[in-house]
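Asker: Quick check, what structure comes out for this input:
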Amino acid sequence: MEAENENKVHIRSEALQLFMQYGTRSVSMDDIAAAVGSSKKTIYQYYTDKDHLVAEAIEVALIENCTQCKKFHRLSENAIQEGFLAIDQTSELFRNMNPVLMNDLKKYHPKAYKRFVEYKSEFIYDIIVNNIKRGIEEGLYREDLNIDIIAQFRVGSIDILFMPEFYGRVKEGLFRVQLEIFYFFLYGMATPKGQKLIEKYKKHKPKNSSDAKD
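Answerer: As a prediction, the model looks like this:
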């Protein structure tokens, strides 16, 4: 398979960083061209318009997240460690993420937003279900959990982060909010054995396996 054009990748990467920081509505093609160090004409050689660029940037971000989630599952020693590895990556993502991004996608880029919703309700849901089943088998999560309800609720909690009526009233940024939600769910599912592991990983976070070799 032929490698993707480096200029196209660079444009998409710089654009994604701007979208994450400011949302999509506030970022113009001129802004992207300035960040890339090229002309708008060059950008239009690879992307027909901003909507096209947004859609591809979001798609690639989701693909990368999918790859990391599968890697965390494969390399983690247990379900709780898998969760900590995943939340560590998500925390880094959220450190510089403007919550208006999701609302901009919903209003101005329906294709990209639909893709995110599908990814969240299908892949992320499955990841959570498998993690819960794994944790139960390992004796780290309670056996009486209704897996579907918990997984659906956990997926739904992602939407709360991007509700203006929520993030507008919370002083902490997305980074801290999603971490507290993660702990809330984890402690709610954990057995005494699992709670000990949670405390262990909170004090000594496991190394992010995204830097580890396959």
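Asker: okay, CA-based contacts and neighbour counts for the rest of this
Answerer: Noted.
Asker: Tell me how many other residues surround the residue nearest to Ala15 when sequence neighbours are not counted.
Answerer: Of all residues not flanking Ala15 in the chain, Ile32 sits nearest, at 5.7 Å (C-alpha to C-alpha, 6 or more residues apart in numbering). For Ile32, the tally of surrounding residues (other C-alpha atoms under 10 Å) stands at 23.
Asker: got the contact list for Ile32?
Answerer: Contacts for Ile32 were tallied using C-alpha atoms under 8 Å, 6 or more residues apart in numbering; they are Ile11, Glu14, Ala15, Leu18.
Asker: can you check Gln152 too?
Answerer: Tyr125.
Asker: Quick check: it vs Gly83, distance?
Answerer: Going from Gln152 to Gly83 by C-alpha to C-alpha, to the nearest Å gives 16 Å.
Asker: now do Thr42
Answerer: 41 Å.
Asker: And Met29, by the same measure?
Answerer: As for Met29, its distance to Gly83 is 37 Å (criterion: C-alpha to C-alpha).
Asker: Let's see this one next, to set against the first:
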Amino acid sequence: MKETILNKANEMFLTLGFKSVTMDDIAAELGISKKTIYQHYANKTDLVEACTMHLFGTISAGIDNIREQGKDSIEEIFIVRNFMMQHLHNESASPFYQLQKFFPKIFSCLREKQFAKMNGCMVDNLKRGVDSDIFRKDINIDFVSRIYFTGLTGIKDSDIFPHNMFDVHSTTKQFLEYHLRAIVTQKGLQILERFNEKY
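Answerer: Purely as a prediction, here's the structure:
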């Protein structure tokens, strides 16, 4: 039952937002009493934390599986992006804005974990790209990796990228192209243009 509650709560939080969904809503969706939820999770904050850490673990494992496929650096970035869009319900910014505003400690912990994971993966991706002559040899790998993380998280800021002006899906794609065009070699540009059409 604990896992069932976790999965349903995760789905509802990502669709409707961490603040918007109540314990009553989750209980009603599952056809159980709120008391049953409290047997497994002390309060809503406990459930939100469990959901975000579970989601982070699922996405981390998925990214590790993608990295093991041995794709070139550019294709790997596109595959990871598609995987994350599927697992984050197209990365709607609203749930994570609510998480940041109403559960700041959980958000801060999640962001630290996200940065550590993404930075480690991106540094490896960039090194492989440089070695295979897809990325320029003169790039500062640590700088580019951090700019990548900053950009991906920054485009979800609804104050700067209002939802009525910027669709998260297309904005993410535009950011990836913007980012990659700055670091690719001529060989890498041909690969980028091929995958831009494919994805």
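Asker: circling back to that earlier point, output the contacts of Ile32 of structure 1 as CSV; include the columns neighbour count and secondary structure.
Answerer: Compiled in CSV, these are given as follows (neighbours: other C-alpha atoms under 10 Å; DSSP: H, G, I helix; E, B strand; the rest coil):
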residue, neighbour count, secondary structure
Ile11, 22, helix
Glu14, 17, helix
Ala15, 25, helix
Leu18, 21, helix
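Asker: element containing whatever residue of structure 2 lines up with Leu145 of structure 1?
Answerer: By TM-score structural alignment, Leu145 of structure 1 lines up with Ile139 in structure 2. Using DSSP states H and E, Ile139 of structure 2 maps to neither a helix nor a strand.
Asker: Next, the contact list for Ile139 of structure 2, please.
Answerer: Going by C-alpha under 8 Å, 6+ apart, Ile139 of structure 2 touches Ile183.
Asker: Would you mind measuring from it to Leu176 of structure 2?
Answerer: 17 Å.
Asker: ditto for Asn10 of structure 2
Answerer: From Asn10 of structure 2 to Leu176 of structure 2 the distance is 27 Å (C-alpha to C-alpha).
Asker: Ok, Leu14 of structure 2 next?
Answerer: 23 Å.
Asker: now the most centrally placed residue in structure 2, what's its secondary structure?
Answerer: With distances taken as C-alpha atoms, centre = their mean, the residue of structure 2 nearest its centroid is Met84 (5.2 Å). The three-state assignment at Met84 of structure 2 reads helix, by DSSP: H, G, I helix; E, B strand; the rest coil.
Asker: What residues of the longest helix anywhere in structure 1 count as buried?
Answerer: Longest helix in structure 1, counting residues (DSSP state H): helix 50-75. For helix 50-75 of structure 1, burial by neighbour count (16 or more other C-alpha atoms under 10 Å) applies to 50-51, 53-59, 62, 65, 68-69, 71-73, 75.
Asker: tell me what it is packed against?
Answerer: helix 6-22, helix 79-95, helix 110-118 (3 or more C-alpha pairs under 8 Å, 6 or more residues apart in numbering; DSSP states H and E).
Asker: Check the mean deviation of it from structure 2.
Answerer: Averaged over the aligned pairs, helix 50-75 of structure 1 sits 0.7 Å from structure 2 after superposition, using mean C-alpha distance after the TM-score superposition for structure 1.
Asker: Compare Met29 and Gly83 of structure 1 and say which is more crowded by neighbours.
Answerer: Just comparing Met29 of structure 1 and Gly83: by other C-alpha under 10 Å the higher neighbour count belongs to Gly83, 20 against 17.
Asker: Show me what that one aligns to in structure 2.
Answerer: The equivalent of Gly83 of structure 1 in structure 2 is Ile77 (alignment by TM-score structural alignment).
Asker: mind listing what that match touches?
Answerer: Ile77 of structure 2 neighbours (C-alpha under 8 Å, 6+ apart): none.
Asker: Same question for Ser92 of structure 2.
Answerer: Here Ser92 of structure 2 is in contact with Leu14, Thr15, Val168 (criterion: C-alpha under 8 Å, 6+ apart).
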